[in-house]
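Trainee: just a sequence and a predicted model for now, questions to come.
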Amino acid sequence: MKDTSKFPSPVYQETVLQPIFNTFKAEYYRDMMAVNYAHLVMLTEQGILKNEEGRLIAAALKEIEGEIDPESLEYTGEYEDLFFYVEKQLIKKIGVEIAGKLHTGRSRNDLNITLFKMKTKEYLRGLLHELLSLQSTLLELAEENKEAIVVAYTHGQPAQPTTFGHYLGALIEILLRDFRRLVSAYGTADQCSMGAAAITTSGFPLNRERMAELLGFARPQENSYGCIAAVDYLLEVYSAVKTLFINLGRFAQDLGFWTAFEVGQLYVPNEFVQISSIMPQKRNPVAVEHIRVQASLIVGLCDGVVNSLHNTPFTDMNDGEDPLQAVAYEALERGVRCLRLIAGFTGGLKVQEERVGRNIAESFVTITELADSLVRAEGVSFRTAHEVCSHLVRQLLSQGGTLDKLAFEDFRLAFEEVTGRQPTISEAQLNTFLDPKNFVQVRRVFGGPSPEALSASLGRYRNELQAQKEELAGLEGRITLAAAKLQEAVSQVLKG
């Protein structure tokens, strides 16, 4: 008969503790040792540990670091988790009376939450770096295509001419906002939980500000209950990540549509084209499909994180800990790969001008500017001008004609029929009004596609991108500085 009186049961070890142990040794060992050192420094500086006790613990931790290869560790069931494994090695070296003092004023609760936040921030900085790289690629591509005309679609149908640069500018704006959303979420995760202990802090005179500083956090999270119970840092991070990849998934939809044979606005270089195994004529832009499915998988993973926290108690609970964190990190890892793929793919795209010209002629998309120009040149109302243009479109469609082949006489007759008088514009003016380049050039309004308006927009995007790069560098610099401070502080402890 099985002994059911002792924790943990074999099935709990196999299904819960062993996977957590393996995750901790891969993801958290380095950060866990950093927290050990920081806590040791703080306890010593606060006089909670005597200098000699601090020196002995620091020296023993250094020895353990040199002896342990976390990758080679195997879960045996002897220790519940990696924390207890390291603590046991420390006790073996200097005895429980001194080694046991390292855990003064802390709990696995505040330790684990802090580790989760440190790892979340690390992955998030990697994602932000790739996002900035993608934005740089898109800005360069937009600059190169400020005057490269494409057809803009609404409701899946050709709508108006714009430029590829103008289209990319819309995406760049979104990604600039996505960066701000992610940095805001980073700021929520950038509040240290150490010192909250189990949930109510401690009677020992802990210095929570010092712990935050040594571990590279912006500040300690204030309310100790919230340090342990609040999971809004996860909700905020993965809602922002989800938003980013929904935005990029919509872009991928356009890439698939615009590179399709029937539309053909964009040419995909051969390095991103897979040839059919049976149909030699096929050029399959498979990268688009991988971008789309990766974006969808990331959105699904983010939903999994957020939804798993629904209706959980507002207290310490395992629902927001290791198993969920592993899913969360996968979303960020996939996100990094997806951003790299998008940057590599989009960097080689080319506008197929001849195909775009044919699409414009066949879809009549410059007719809006003819209506606008008639308002200005002929002094008629927009509704009257719209009726003239509608008449022309119906006539051309019935004849199987295209807008670039519109005869001035047909225009003259349509104008006279609607307005009761002859037009004053010339044939040359008519052709200018129907020219897609003119369509773009006259749209000089703030945010429009004209070369002047777009250049101004891209300049603003570039300035904001530079500011974002500096902001990320500041976040990364604080981590580097904290590591140096911690190393120096440990050296001081070792001197006794």
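Mentor: All right, it came through fine.

Trainee: only C-alpha atoms from now on, for both contacts and neighbour counts.
Mentor: Fine.

Trainee: what's the first helix or strand after the host helix or strand of Arg355?
Mentor: Assigned by DSSP states H and E, Arg355 belongs to helix 353-363. Using DSSP H and E, the next helix or strand after helix 353-363 towards the C-terminus is helix 367-378.

Trainee: returning to that earlier point: tell me which residues of the helix holding Arg355 are tucked away?
Mentor: Residues of helix 353-363 classed as buried: 353, 356-357, 359-363 (neighbour count, 16 or more other CA atoms under 10 Å).

Trainee: and what of stretch 417-427?
Mentor: Buried, per 16+ other CA under 10 Å, within stretch 417-427: Pro423.

Trainee: which other residues reach that stretch?
Mentor: Identification of contacts with stretch 417-427 by CA atoms under 8 Å, 6 or more residues apart in numbering yields 377-378, 384, 387-388, 408, 412, 415-416.

Trainee: only whichever of those residues are buried, select them in ChimeraX.
Mentor: Per 16+ other CA under 10 Å, the buried members of the contacts of stretch 417-427 correspond to this ChimeraX selection:
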select :384,387,388,412,415
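
Trainee: out of the contacts of stretch 417-427, which is nearest to Leu244?
Mentor: Of all the contacts of stretch 417-427, Leu244 sits closest to Glu387, with 42.0 Å by CA to CA.

Trainee: quickly find the element holding the closest one.
Mentor: Secondary structure from DSSP H and E places Glu387 in helix 382-399.

Trainee: next, the angle helix 353-363 makes with that helix.
Mentor: Angle of helix 382-399 versus helix 353-363, following axes from the mean of the first three to the mean of the last three CA atoms, to 10 degrees, is 100 degrees.

Trainee: one more to weigh against that first structure:
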Amino acid sequence: MKLWGGRFAKNTDKLVEDFHSSISFDQRLYRHDIAGSIAHARMLGETGIIEPAEAEAIITGLKELLAEIEAGKIKFAVDAEDIHMNIETLLTTKIGPAGKKLHTARSRNDQVALDTRLFLKDEIRRTQELLLNLLDVLVKLADKHKTTIMPGYTHLQLAQPITLGHHLLAYAEMFRRDFERLEDCYKRTDVMPLGSGALAGTTFPLNRQMVAEELGFAKVSENSMDSVSDRDYLIEFLAAASLIMMHLSRFCEEIILWASQEFAFVDIDDAYSTGSSIMPQKKNPDVAELIRGKTGRVYGNLMSLLTVMKGLPMTYNKDMQEDKEALFDSIDTVQKCLLTFTPMLESIVFRQEKMYEAAKKGFSNATDLADYLVRKGLSFRDAHHVVGSLVRYCISQGKALEDLSLEEFRKGCLVIQEDSCLFIQDDVYEALKLENVVGRRQTYGGTAPEQVAQAVERMETYIEERKKKLEE
């Protein structure tokens, strides 16, 4: 008989039983369900709602059940519907009538809210650890390549030379914000809902604070209806997960481009590449491509749960059972992607010579020529016009800016100044050297090697502080 079957004269249809059941996926909440039940039982005994001996029997039985589940000795039943009723049924079979008292003063509505919050808190911390591991790798690579020159792009067109270290630290900033978004999400997840009952609270004199303290929650929920009816903490996590995947996908897109023969900036380790079934020469960046592709499923999970929740009346509705598969899949996807991407990145070989040669093309030092003319007294708008005409001239002659003679530079200057342009001297060639172009970007947060070194130090401190905090 169903635990809730007293009202019903007929058995549930077999098709409905299968359709209705969630044990196939929510069984992964068993640790959190048992932890919540132990805390609830202890509180029931302490407050005298049930006999202390009964509470102890329940706690002992739950601990035994946990050990049996972990040992693979328990098979969950579809007809018990979900993890909550499976645990309660197994407990009652194990310890007898006392097991039936466990559900006193609680509902599956506040129970599932508790379980998902406990579960998500653990997974947020795990995801943060993986992000810190990735940040570690990025910072080490940035420090190693703080003087490695490569082309920077806008519109995927060569724009200005930068350092590879600076480029890598751009992603470090993205993943730092992802870490901090999870920190914010954790605060809103760290709220204990048990005691809210089905929606209106309970008539029993619960000590909700005691349960919160045992389970490690920062606070208890303020409104029983809100506690059981919203899943915004899950949606917030899925949004943060989507942003993590977006940043991973952007990084993977660049790695895929850089690994192509046309760029040839990187060599992806064989351990993170695959071949072709027909073309023997192929080395495909499948790991990066898969991460890029898996981004879509995490976006889809976010949209799925937003759509589930958008029209629900207060309070709990069965639609909300759809939250778990979206949550579980996103957690698994994000964590697997981080676990795979981090060692792939760490093992990549950056072809510094190729990057340097690419940075010399496309007139990436043109802005610095304009800045040189400004320092010699021209307005920036006039300097921009002069350099544009010189670039056009170089294209027609098959030359780079640094290949021009002083006479050619001065002739180009005459397009805006009819008198002599003798202020263009030999120092123009020093101004156009890529090392100097990069080295002059000394503004805070710029690409100059000194600025990259300082940014590395700041990020190292940040990572160390966050690691210590997670260990507390």
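Mentor: Structure received. Only a predicted model underlies this, so the values are computations on that prediction, with no experimental measurement involved.

Trainee: TSV for the contacts of stretch 417-427 of the first structure, including distance to Asn307 of the first structure?
Mentor: Formatted as TSV, the contacts of stretch 417-427 of the first structure follow (distance: CA to CA, whole Å):
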residue	distance to Asn307 of the first structure
Ala377	58
Glu378	60
Thr384	54
Glu387	52
Val388	55
Phe408	62
Arg412	63
Phe415	60
Glu416	63
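
Trainee: which of the contacts of stretch 417-427 of the first structure lies closest to Phe116 of the first structure?
Mentor: Phe116 of the first structure lies nearest to Glu387 out of these, by CA to CA, at 63.3 Å.

Trainee: and that closest one, what's its match in the second structure?
Mentor: Correspondence of Glu387 of the first structure to the second structure, assessed by TM-score structural alignment: His385.

Trainee: what's near enough to touch that match?
Mentor: Ile416.

Trainee: please name the nearest non-neighbouring residue to Ser23 of the second structure.
Mentor: I think there's a mix-up here, since residue 23 of the second structure is Ile and not Ser. Counting by CA to CA, 6 or more residues apart in numbering, Asp82 is the residue found nearest to Ile23 of the second structure once chain neighbours are left out, at 4.3 Å.

Trainee: surely the one you found touches Gln27?
Mentor: Yes - the criterion here is CA atoms under 8 Å, and Asp82 of the second structure meets it with Gln27 at 7.3 Å.

Trainee: would you map the strands across the stretch 1-150 of the second structure?
Mentor: 149-154 (DSSP state E, counting those that start in this stretch).

Trainee: now do the strands in the stretch 201-350 of the second structure.
Mentor: 219-220, 266-267, 349-350.

Trainee: which one, of those strands, ends up nearest to Asp13 of the second structure?
Mentor: Closest among the strands of the stretch 201-350 of the second structure, using CA to CA: strand 219-220, at 38.7 Å.

Trainee: matching residues in the first structure for that closest one?
Mentor: The aligned range for strand 219-220 of the second structure is 219-220, by TM-score structural alignment.

Trainee: identify all contacting residues around the matching stretch.
Mentor: In contact with stretch 219-220 of the first structure (CA under 8 Å, 6+ apart) are residues 190-194, 208-209, 211-213.

Trainee: can you pick out the most distant pair from those?
Mentor: Most distant of those, by CA to CA, are Asp190 and Arg208, 13.7 Å apart.

Trainee: of those two, give the one with the bigger neighbour count.
Mentor: Asp190 (24 against 20; other CA atoms under 10 Å).

Trainee: the second structure: which residue goes with the more buried one?
Mentor: Match for Asp190 of the first structure (TM-score structural alignment): Asp190.

Trainee: quick one: contacts for the nearest residue to its match once chain neighbours are set aside?
Mentor: Nearest residue to Asp190 of the second structure in three dimensions, chain neighbours excluded: Phe217, at 5.4 Å (CA to CA, 6+ apart). With contacts defined as CA under 8 Å, 6+ apart, Phe217 of the second structure is in contact with 190-192.

Trainee: report the central residue of the second structure.
Mentor: Ile244 (2.9 Å; CA atoms, centre = their mean).
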